[in-house]
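In: have a look; sequence and predicted model below, questions after that.
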Amino acid sequence: MVRIAISCLQRNLHKRPSASMLVKVFDGLMDLEPVAEYSFLNSIHEETPQEIIPVASSTIIPSVLSGPR
């Protein structure tokens, strides 16, 4: 799963797997190419929030979260 996630984070969009390719990978019909370029890790910046402002929220009941059936 981590290998799949890493392949989806490639900076070059032509190296990212398509949705149909991912379905084949999940079904076990094909393998992904190994990722050799990890420059996307340099673009992840952790920012510390200056101030945390509490926001009032209402409780959502499970039937709303699951959507229509």
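Out: Structure's in. What do you need? Here the structure is a predicted model, which means the values were calculated and not measured.
In: contacts, neighbours, all on C-alpha from now
Out: Fine.
In: near S7, how many other residues are there?
Out: If you count neighbours by other C-alpha atoms under 10 Å, S7 ends up with 20.
In: residues of the helix or strand hosting it that come out buried?
Out: Taking DSSP states H and E as the definition, S7 sits inside helix 2-8. Across helix 2-8, burial judged by 16 or more other C-alpha atoms under 10 Å covers I4, I6, S7, C8.
In: next up, a structure to set beside the first:
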Amino acid sequence: MNGEETPIEAGGSYSGEIILTGVSVRIIFTSFAIKTDNLLGQIRRTGIYVRENGIAGTVQQIDLRI
């Protein structure tokens, strides 16, 4: 990485290679509703990782209502 913001950091998706230096094996239960007037989904759990350049990120389990 050259220090520029990637689409994943801007809230998009990223299909390139990301090198991780650490992944937490501890998962935190983070019950959070995603809704407008109706329930759209539920965030269930969150995990944390650290990339090679020291930037931390999260991985979440999101249950979507279809």
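Out: Nice, I can see it. As the structure is a computational prediction, the values presented were derived from the model and not from experiment.
In: quick one: TM-score?
Out: In this superposition the chains share a TM-score of 0.20, using TM-score structural alignment, normalised by the length of the second structure; 26 aligned residues with a C-alpha RMSD of 3.9 Å.
In: what is the most widely separated pair among the buried residues of helix 2-8 of the first structure?
Out: I4 and C8 (6.4 Å; C-alpha to C-alpha).
In: now do the shared contacts for the two.
Out: Counting by C-alpha atoms under 8 Å, 6 or more residues apart in numbering, I4 of the first structure and C8 have no shared contacts at all.
In: any idea which helix or strand comes after the helix holding S7 of the first structure?
Out: Downstream of helix 2-8 of the first structure, the first helix or strand assigned by DSSP H and E is helix 19-26.
In: burial count for S31 of the second structure?
Out: S31 of the second structure has 12 neighbouring residues, counting by other C-alpha under 10 Å.
In: need the contact list for it.
Out: Applying C-alpha under 8 Å, 6+ apart to S31 of the second structure gives the contacts Q42, I43, R44, R45.
In: so which of these sit within strands?
Out: Q42, I43, R44, R45 (DSSP state E).
In: quick check: closest non-adjacent residue to the second one.
Out: Read that as I43 of the second structure. Nearest non-adjacent residue to I43 of the second structure, counting by C-alpha to C-alpha, 6 or more residues apart in numbering: I62, 4.4 Å away.
In: list the contacts for that neighbour?
Out: Listed by C-alpha under 8 Å, 6+ apart, the contact set of I62 of the second structure reads G41, Q42, I43, R44, R45.
In: my read: the fourth one touches L64, true?
Out: Looking back up the chat, that one is R44 of the second structure. No. Contact status for R44 of the second structure versus L64: not in contact, 10.5 Å apart, counting by C-alpha atoms under 8 Å.
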